[in-house]
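Pasting the sequence and the predicted coordinates here, then a few questions.
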Amino acid sequence: MSRTHSTSAAPVPSVSSVTDVLPATPAHAPGIVALRDELARWMQARGIDQWREGEFTPAQVEQEIAAGQWWVVEPESGPGEVLGSVRVIWEDVEIWGEQPEPAGYIHGVAVDRSLNGTGTGTRLLRAAEQVIADSGRSISRLDCDDANPVLKRFYTGLGYSPRGTATFHVPGPDFWVTVQRMERPLP
């Protein structure tokens, strides 16, 4: 069962009550989708059009988990629940085209709004970068909505440099999005 943030007076987890970033299991798939949909609704309400509710299904995410692509943050009090997630893939032709150098591509960095300001997003990103480095790759790439200056500043502050934009079609909910591509060399 996934924990989703609501506007009611639910207790806010502290950083110390959240586990480290862990490889996702098939049991996490519904929670990853629920968190993503919740954040898509939050973004849409603020005019940010990068994610839309219903882009992913638990079955799709289960396949990606089986391929070793997802990591999660869960509360110590509720193993199996999802408070944060990140996905790492090894190519992203749709957004980056064919690239000569091996890189890792970070997608779906999602943090429950109740953890805003706790550093959980940075922990997820750094964990994904470690997965990329451990694979022998020396470049981390990601993208974010080009019209989202807050997120672009966040990534720039973590050492990512802009590398142009790309516009692509999201087939499920059938919309187009323009993203800022960003990359960071890894030590």
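Arrived safely, thanks for sending.

from here on, contacts and neighbour counts on C-alpha atoms
Noted.

tell me how far the ends of stretch 134-145 are from each other?
The first and final residues of stretch 134-145 sit 28 Å from each other (CA to CA, to the nearest Å).

Now Leu151: closest residue in space, sequence neighbours ignored.
Cys144 (7.0 Å; CA to CA, 6 or more residues apart in numbering).

since we're on that neighbour, how many residues are nearby?
Neighbour count of Cys144, defined by other CA atoms under 10 Å: 22.

That one contacts Lys152, correct?
Yes - using CA atoms under 8 Å as the test, Cys144 is close enough to Lys152 to be in contact (7.0 Å).

one step back: before we move on, which element is the residue nearest to Leu151 in?
strand 139-145 (DSSP states H and E).

before we move on, what about Met182?
strand 175-185.

which helices and strands does that strand pack with?
With contacts taken as 3 or more CA pairs under 8 Å, 6 or more residues apart in numbering; DSSP states H and E, strand 175-185 sits against strand 139-145, strand 161-170.

So which residues make contact with the longest one?
The list of residues contacting strand 161-170 from outside it, by CA atoms under 8 Å, 6 or more residues apart in numbering, reads 55, 94-96, 146, 156, 175-184.

Second structure follows, compare the two:
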Amino acid sequence: MSINPIISQESAIPKTRHPKIEILKSKKVSKTLNARAHTIIRDKNAKRVMVRCKINPLDGQIDINAFSLVDTKNKLRYRLSDVTAYYAFGGPKINRYWKEQPMNKKGKEIEVSYAEYNPLIRDTFLDYNFSDYKICESKFPFSSGQSISNYYGKVESKRKFTADFYFVLEKDLLNELSYALYFGNERLGSVEF
């Protein structure tokens, strides 16, 4: 009798491990005064909300652009307006990018300390398909008259961290009970504000 070892194809193909993500809480937060949010929202018909998650990246990095808040009733998909990530002490670096190069009134390029323009870093938000959903994103005004939205690079972290995800919603839709947080095309859970 001979024994032939069988090697499955599955073991030969490296698996992509998905991050472990747990929603901790969600709430309405101030549009102007917030110790962790980096931007101020001036629109009178808008309200900022926050969803806090515990994240274990597993593979050492996570694509922050994969997170979106989805209003399933009104078919709206919200892009992050701001994000803060932290450990008990310190936190992983979050790279923020502009979709366009910011300019001053004279048409010259300007640099902004909390974000950069780098066309080589791909915006992965649109990689996740939500057909028939309108994309809602915050645009930040510049003195030149430009209004530019932003996106995020991958966060590198070899350990668990907490992330506060900020979204800007219309005031009229704030009390809807149809919000869910998504990571890519995967629904993480319902959230209320």
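That came through fine. Owing to the predicted nature of the structure, the values given are computational and were not obtained by experimental measurement.

Just give the TM-score of the two.
For these two chains in superposition, a TM-score of 0.31 is obtained (TM-score structural alignment, normalised by the length of structure 1); 97 aligned residues with a CA RMSD of 5.1 Å.

Could you check how far the closest residue to Pro23 of structure 1 other than its chain neighbours is from Gly108 of structure 1?
Distances taken as CA to CA, 6+ apart place Trp71 nearest to Pro23 of structure 1, at 4.3 Å, with adjacent residues excluded. Using CA to CA, we find Trp71 of structure 1 at a distance of 10 Å from Gly108 of structure 1.

Just checking, which helix or strand succeeds the host helix or strand of Lys28 of structure 2 along the chain?
Using DSSP H and E, Lys28 of structure 2 sits in strand 20-29. Per DSSP H and E, the first helix or strand lying C-terminal to strand 20-29 of structure 2 is strand 46-56.

That next one versus strand 20-29: what angle between them?
Strand 46-56 of structure 2 runs at 160 degrees relative to strand 20-29, counting by axes from the mean of the first three to the mean of the last three CA atoms, to 10 degrees.

picking that back up, so between Trp71 and Gly108 of structure 1, which is more surrounded?
Trp71 (26 against 17).

Run a quick neighbour tally on Val131 of structure 1.
17.

Show me which positions of the helix or strand harbouring it end up buried.
Taking DSSP H and E as the definition, one finds Val131 of structure 1 inside helix 120-134. When burial is assessed from 16 or more other CA atoms under 10 Å, helix 120-134 of structure 1 yields the following buried residues: 120-122, 124-125, 127-133.

how many other residues sit next to Met50 of structure 2?
By other CA under 10 Å, 23 other residues sit near Met50 of structure 2.

Which residue, other than its chain neighbours, is closest to it?
Spatial nearest neighbour of Met50 of structure 2, excluding adjacent residues (CA to CA, 6+ apart): Tyr166 at 4.6 Å.

counting contacts, what elements does the helix or strand harbouring the one you found pack onto?
Assigned by DSSP H and E, Tyr166 of structure 2 belongs to strand 161-170. Applying 3+ CA pairs under 8 Å, 6+ apart, we find strand 161-170 of structure 2 packed against strand 46-56, strand 76-78, strand 82-86.

what's the angle between the helix or strand hosting Ala180 of structure 2 and strand 161-170?
Assessed by DSSP H and E, Ala180 of structure 2 sits inside strand 179-183. Relative orientation of strand 179-183 of structure 2 versus strand 161-170 (the same axes, to 10 degrees): 130 degrees.

what residues does the helix or strand just after strand 179-183 of structure 2 touch?
Moving toward the C-terminus from strand 179-183 of structure 2, the next helix or strand (DSSP H and E) is strand 186-191. Residues outside strand 186-191 of structure 2 that contact it (CA under 8 Å, 6+ apart): 21-23, 25-26, 51, 177-182.

List the buried residues in the longest helix out of those in structure 1.
For structure 1, the helix that runs over the most residues, judged by DSSP state H, is helix 29-45. For helix 29-45 of structure 1, burial by neighbour count (16+ other CA under 10 Å) applies to 29-43.

tell me what it is packed against?
helix 58-66, strand 84-89, strand 104-111.

thinking again about what came up before, got the angle for the helix holding Val131 of structure 1 vs strand 104-111?
Using the same axes, to 10 degrees: helix 120-134 of structure 1 against strand 104-111 is 160 degrees.

Remind me what helix 120-134 of structure 1 packs against, helices and strands.
With 3+ CA pairs under 8 Å, 6+ apart as the test, helix 120-134 of structure 1 has strand 70-73, strand 84-89, strand 104-111, strand 139-145 packed against it.

Identify, out of those strands, the most deeply packed stretch.
Mean neighbour count (mean count of other CA atoms under 10 Å) peaks for strand 70-73 among those, with a mean of 27.

Asp71 is in contact with Leu180 of structure 2, correct?
Careful, residue 180 of structure 2 is Ala and not Leu. Yes - if you go by CA under 8 Å, Ala180 of structure 2 and Asp71 touch, sitting 6.7 Å apart.

Please say which of those two ends up with more neighbours.
Asp71 (21 against 17).

Next, work out how far apart the closest residue to the more buried one other than its chain neighbours and Arg48 of structure 2 are.
Of all residues not flanking Asp71 of structure 2 in the chain, Tyr179 sits nearest, at 4.6 Å (CA to CA, 6+ apart). According to CA to CA, Tyr179 of structure 2 and Arg48 of structure 2 sit 14 Å apart.

Alright, that wraps it up for me.
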